[in-house]
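Trainee: Pasted the sequence and its predicted model underneath.
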Amino acid sequence: MNRIGFVFQSSPHSTTKGREGLDAILAASAYSEDIQIFFIGDGVFQLLENQQPELVLSRDYVAGFKMLSLYDLEETYVCQTALQNRGLKDNNLLIDADVITNQEINEKLSRCAQVMVF
């Protein structure tokens, strides 16, 4: 099966994109093991720990990202520049992910047969 890339570029709880993206990943994992997940731009906020979505009357789907490892989805990447620009470090993240450069993200995305953006 072809490699599928999932890109998160939206902040959580402002739209349903994050929740829909997580649902799409979990559904796709039933059919493919060749999945890569990228968090770029404001998408890095998807992985920020200690979120309180109930304050904005939103469902807490972010904890669902912890399930990625249970589905053997371990190719998870976070944009180094996005973290730095937002004053975040990898230890602020809910899950373990590889922090890589923009160039590395572009190279990996270019090898994906399909890319879905959320």
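Mentor: Everything's here; your move.
Trainee: use CA for all of it now, contacts and neighbours both
Mentor: Noted.
Trainee: Can you get me a residue count around the residue nearest to D90 when sequence neighbours are not counted?
Mentor: Of all residues not flanking D90 in the chain, V99 sits nearest, at 7.2 Å (CA to CA, 6 or more residues apart in numbering). Look at V99: counted by other CA atoms under 10 Å, it has 20 neighbours.
Trainee: take a look at this one as well, against the first:
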Amino acid sequence: MKSMLFILTHAPHGSSFAREGLDAVLAASAVCEQISVLFEGDGVWQLLKGQQPQAILQRHIEPTYGMLSLYDIENCYVSESDLLSRAVEPSLLSIDVQVIDDAGVAKLLRENALIVRF
């Protein structure tokens, strides 16, 4: 498998989608040469710094995002239009990601052999 794109679209809390998506990304790194991760829709909320999910009895996943580089996952992107529609500044994000426009998102979709959406 040459290239794989994970699109993370769910808010970080209230369901298991964010955690399961992140776990799938890390697991796929063992069998895939090139993994990219795109945060779009409500998935941009996963990247906000300083979340306190313990207050709602949820597991904190923000520290796990720091492990992406340890798994050689360096191609992380966030949709510019989804940041703008949610009034989220890139400076508020917990990890370094490339902010890409809609054309960049379309390019990612074309360039990856397998696309998995969470």
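Mentor: Looks like it arrived, so ask away. None of the values given here were measured: they were computed from a predicted structure.
Trainee: How far does the helix or strand harbouring G104 of structure 2 sit from its chain's centre?
Mentor: Take DSSP states H and E as the rule and G104 of structure 2 turns out to sit in helix 102-111. Here the centre of helix 102-111 of structure 2 is set off from its chain's centre by 15 Å, with CA atoms, centre = their mean, to the nearest Å.
Trainee: what does stretch 38-54 of structure 2 give?
Mentor: Taking CA atoms, centre = their mean, one finds stretch 38-54 of structure 2 lying 9 Å from the centre of the chain it belongs to.
Trainee: Next: stretch 14-32 of structure 1.
Mentor: For stretch 14-32 of structure 1, the gap between its own C-alpha mean and the chain's C-alpha mean amounts to 10 Å (CA atoms, centre = their mean).
Trainee: Now it: buried residues?
Mentor: For stretch 14-32 of structure 1, a neighbour-count test (16 or more other CA atoms under 10 Å) marks 17-19, 21-22, 25-26, 29 as buried.
Trainee: quick revisit: pretty sure the residue nearest to D90 of structure 1 is in a strand, no?
Mentor: Yes. Assessed with DSSP: H, G, I helix; E, B strand; the rest coil, V99 of structure 1 lies in a strand.
Trainee: rewinding a little: tell me the one among the buried residues of stretch 14-32 of structure 1 nearest to E54 of structure 1.
Mentor: Using CA to CA, R19 comes nearest to E54 of structure 1 of those, at 14.7 Å.
Trainee: Quick check, the closest one in contact with Y61.
Mentor: Yes. Contact between R19 of structure 1 and Y61 holds when scored by CA atoms under 8 Å: they sit 6.1 Å apart.
Trainee: quick one on the thing from earlier: so which of the buried residues of stretch 14-32 of structure 1 belong to helices?
Mentor: Among the buried residues of stretch 14-32 of structure 1, the members falling in helices (DSSP state H) are 17-19, 21-22, 25-26.
Trainee: Show which residue of structure 2 lies farthest from the average position.
Mentor: If you look at how far each residue of structure 2 sits from its centre, by CA atoms, centre = their mean, the farthest one is A55, at 22.9 Å.
Trainee: Ignoring the adjacent residues along the chain, who's closest to R59 of structure 1?
Mentor: For R59 of structure 1, ignoring the flanking residues on the chain, the nearest one in space by CA to CA, 6+ apart is P53 at 6.3 Å.
Trainee: Buried ones in stretch 50-63 of structure 2, by neighbour count?
Mentor: 61-62.
Trainee: which ones are touching the residue most central in space within structure 2?
Mentor: Nearest to the mean C-alpha position of structure 2, by CA atoms, centre = their mean, lies F39 at 4.1 Å. Residues in contact with F39 of structure 2, defined by CA atoms under 8 Å, 6 or more residues apart in numbering, are 7-9, 76-79.
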